[in-house]
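Chemist: what follows is a predicted structure for the sequence shown.
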Amino acid sequence: MGDFFMCVAQYVIIMIVLAAIGFCGALIGVKLRKMKDAKTKE
């Protein structure tokens, strides 16, 4: 039973890491898009 919980915990940690990477990528994408829009507006 302990092995099962260790596997579940491992997948939860991987899911959290991937979600954090996706969130950071989204923030960077929004920032870059705003910079590009500001450049083209000038």
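Modeler: Perfect, I can see it now.

Chemist: can we go C-alpha only for contacts and neighbour counts from here?
Modeler: Fine.

Chemist: quick check, central residue of the protein?
Modeler: Centroid-nearest residue in the chain, with Cα atoms, centre = their mean: G22, separated by 2.0 Å.

Chemist: does it belong to a helix or a strand, and which?
Modeler: Under the criterion of DSSP states H and E, G22 resides in helix 2-41.

Chemist: so how far is that helix off the chain centroid?
Modeler: Chain-centre distance of helix 2-41: 0 Å, with Cα atoms, centre = their mean, to the nearest Å.

Chemist: which other helices and strands contact it?
Modeler: Counting contacts by 3 or more Cα pairs under 8 Å, 6 or more residues apart in numbering; DSSP states H and E, helix 2-41 packs against no other helix or strand.

Chemist: before we go on, here's another structure to hold up against the first:
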Amino acid sequence: MRRILNASPLLALLALAGCQTVQGAGNDLQSAGQAISRESQEAQAGM
């Protein structure tokens, strides 16, 4: 039981770091999607 209590802060830190990583990846994908949308709109306007 004591081992679990000692490991709890470390596990919480790892979980928090994982959330930040996923959020960053989501932001990157969103930015890429917006860039693709802009380029496709410009291509359609140029036709």
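Modeler: Received it, and whenever you're ready, just let me know what you need. None of these values were measured; they are calculated from a predicted model.

Chemist: translate the residue nearest to the centre of the first structure into the numbering of the second structure.
Modeler: Using TM-score structural alignment as the criterion, the counterpart of G22 of the first structure in the second structure is G26.

Chemist: now check the second structure for the residue matching M6 of the first structure.
Modeler: By TM-score structural alignment, M6 of the first structure lines up with L10 in the second structure.

Chemist: ok, A38 of the first structure next?
Modeler: Superposed on the second structure with TM-score structural alignment, A38 of the first structure falls opposite E42.

Chemist: for N6 of the second structure, see how far away that match is.
Modeler: Distance from E42 of the second structure to N6 of the second structure, counting by Cα to Cα, to the nearest Å: 56 Å.

Chemist: over to S40 of the second structure?
Modeler: Look at S40 of the second structure and N6 of the second structure: by Cα to Cα, they are 53 Å apart.

Chemist: coming back round to it: which residues touch the match of A38 of the first structure?
Modeler: Residues near E42 of the second structure by Cα atoms under 8 Å, 6 or more residues apart in numbering: none.
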